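Undergrad: Sequence first, predicted model second:
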Amino acid sequence: MQIKLITVGKLKEKYLKDGIAEYSKRLSRFAKTEIIELADEKTPDKASAAQNKQILRKEGQRIQEKIGSRDYVIVLAIEGKQLASEDFAQKMSEITLSGYSNITFIIGGSLGLDEAIKQRANFKMSFGLLTLPHQLMRLVLVEQIYRAYMIQQGSPYHK
């Protein structure tokens, strides 16, 4: 299994990098993990809706270039489906049983994701209605992927 995270924006905070590195290391026994950081577009102060749409389009083009044609794509979007950790573990298992060997997760930048990327997604997932920094979301997502594998193993990690 290959897990790919495509993220917009550079991660700067050491504590987040350390946490992601720790969970990526733990995940390595279940799947090969790759994290791709893409540059975010500079957003002018008081940008218009048209400017924001153009920024999302540019970021979306960069994301699209990194998605494999046979990847199962999960985007993180506020309008996506909320899952309990056990349900997420089940979803991951179903994806694998459906014949996919590459799962790509996408976290957009501060403006979110371009509609074209959302349309490409096989599944839209939400971690709730709270707004979280996209950098922090990376750590939360990697931990939840690890948790999903541990749930599948019947590990007490989830308790």
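TA: Here it is on my side, so go on.
Undergrad: C-alpha only now, for contacts and for neighbours.
TA: Noted.
Undergrad: helices or strands up against the helix of greatest length in the chain?
TA: Taking DSSP state H as the assignment, the helix of the chain that covers the most residues is helix 134-153. Counting contacts by 3 or more Cα pairs under 8 Å, 6 or more residues apart in numbering; DSSP states H and E, helix 134-153 packs against helix 14-27, helix 85-97, strand 102-107.
Undergrad: Could you tell me the angle between the helix or strand following the longest one and strand 102-107?
TA: This means helix 14-27. The helix or strand immediately downstream of helix 14-27 is strand 32-38, counting by DSSP states H and E. Going by axes from the mean of the first three to the mean of the last three Cα atoms, to 10 degrees, strand 32-38 is angled at 40 degrees with respect to strand 102-107.
Undergrad: chain center to strand 32-38, what's the gap?
TA: Between the mean C-alpha location of strand 32-38 and the chain-wide mean there is a distance of 10 Å, by Cα atoms, centre = their mean, to the nearest Å.
Undergrad: and the helix or strand just after that strand, how far from the chain's centre?
TA: Tracing the chain C-terminally past strand 32-38 and defining elements by DSSP H and E, one meets helix 49-66 next. Helix 49-66 has its C-alpha centroid displaced from the chain centroid by 17 Å (Cα atoms, centre = their mean).
Undergrad: Could I get the buried residue list for helix 49-66?
TA: Counting neighbours by 16 or more other Cα atoms under 10 Å, one finds that the buried residues in helix 49-66 are 52-53, 55-57, 59-60, 62-63.
Undergrad: try this one side by side with the last:
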Amino acid sequence: MNVNIICVGKLKEKYLKEAESEYLKRISRFAKVKIIELNDEKLTGNSSLDILAKNKEGENIINKIPKNSYIFAMDIKGKQSTSIDFAKELNDLSISGKSDFTFIIGGSLGLSEEVLKRANKKMSFSLMTFPHQLFRVMLLEQIYRCFKINNNETYHK
């Protein structure tokens, strides 16, 4: 199985890089993971210019999506689920022949309409807003949790 995470922005803090590294190591037992970091566009505070910046980020994201990948767009308006339901969804998709999954994390303005339209599923972890660097670690943890659940291994509580 291949897991791709396309994210706008880079991890800067050492503790987040260490957490990411730990989850990548844990997930590697179950899947090949590729992190694709894209530069975030500079925001001006001018709403029309910032929309252009979000659309530019969207173009960059779309250009990095692997062919035939099932796309999860992380969006605050997306569907929320439990860890068990998320694990079941990944398992069901795998059984149906999907083996390549792409998770997309936008920048501070979120994802462009084009990226959201391209997604197979819009997913939300919460109605709260999280820094995208921290969310990246949270997403990796949940992906790891899914593998542990689907393999009937202890971890999930």
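TA: Noted; the coordinates are in hand. Remember, it's a predicted structure, so these values are computed and weren't measured experimentally.
Undergrad: hmm, back to that, of all the helices and strands packed on helix 134-153 of structure 1, which one is nearest Lys124 of structure 1?
TA: Between Lys124 of structure 1 and those, the tightest spacing by Cα to Cα is seen for strand 102-107, at 9.7 Å.
Undergrad: what's the closest one aligned against in structure 2?
TA: Strand 102-107 of structure 1 falls opposite residues 100-105 of structure 2 when the two are matched by TM-score structural alignment.
Undergrad: tell me the contacts of the residue nearest the centre of structure 2?
TA: Closest to where the C-alpha atoms of structure 2 average out (Cα atoms, centre = their mean) is Phe103, at 3.2 Å. Going by Cα atoms under 8 Å, 6 or more residues apart in numbering, Phe103 of structure 2 touches 3-6, 71-74.
Undergrad: and which of those residues is nearest Lys117 of structure 2?
TA: Proximity of the contacts of Phe103 of structure 2 to Lys117 of structure 2 (Cα to Cα) peaks at Ala73, which lies at 9.3 Å.
Undergrad: so who does the closest one touch?
TA: Applying Cα under 8 Å, 6+ apart, one finds that Ala73 of structure 2 lies in contact with 103-105, 115-116, 119-123.
Undergrad: do that again at 7 Å, thanks
TA: Contact analysis of Ala73 of structure 2 by Cα atoms under 7 Å, 6 or more residues apart in numbering lists 103-105, 116, 119, 121-123.
Undergrad: Most widely separated two among the residues you listed?
TA: For the contacts of Ala73 of structure 2, the farthest-apart pair by Cα to Cα is Ile105 and Lys121; their separation is 12.9 Å.
Undergrad: okay, these two: which has more neighbours?
TA: Higher neighbour count among Ile105 of structure 2 and Lys121: Ile105, with 24 against 17, using other Cα atoms under 10 Å.
Undergrad: Spatially nearest residue to that one (excluding sequence neighbours)?
TA: Nearest residue to Ile105 of structure 2 in three dimensions, chain neighbours excluded: Cys7, at 4.6 Å (Cα to Cα, 6 or more residues apart in numbering).
Undergrad: Need the buried residues of helix 49-66 of structure 1 in CSV (columns: distance to Ala31 of structure 1).
TA: Rendered in CSV, the data for the buried residues of helix 49-66 of structure 1 read as follows (distance: Cα to Cα, whole Å):
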residue, distance to Ala31 of structure 1
Asn52, 36
Lys53, 35
Ile55, 33
Leu56, 30
Arg57, 31
Glu59, 27
Gly60, 26
Arg62, 24
Ile63, 22
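Undergrad: Can you tell me which of those residues is closest to Lys42 of structure 1?
TA: Out of the buried residues of helix 49-66 of structure 1, the member with the shortest distance to Lys42 of structure 1 (by Cα to Cα) is Ile55, at 7.9 Å.
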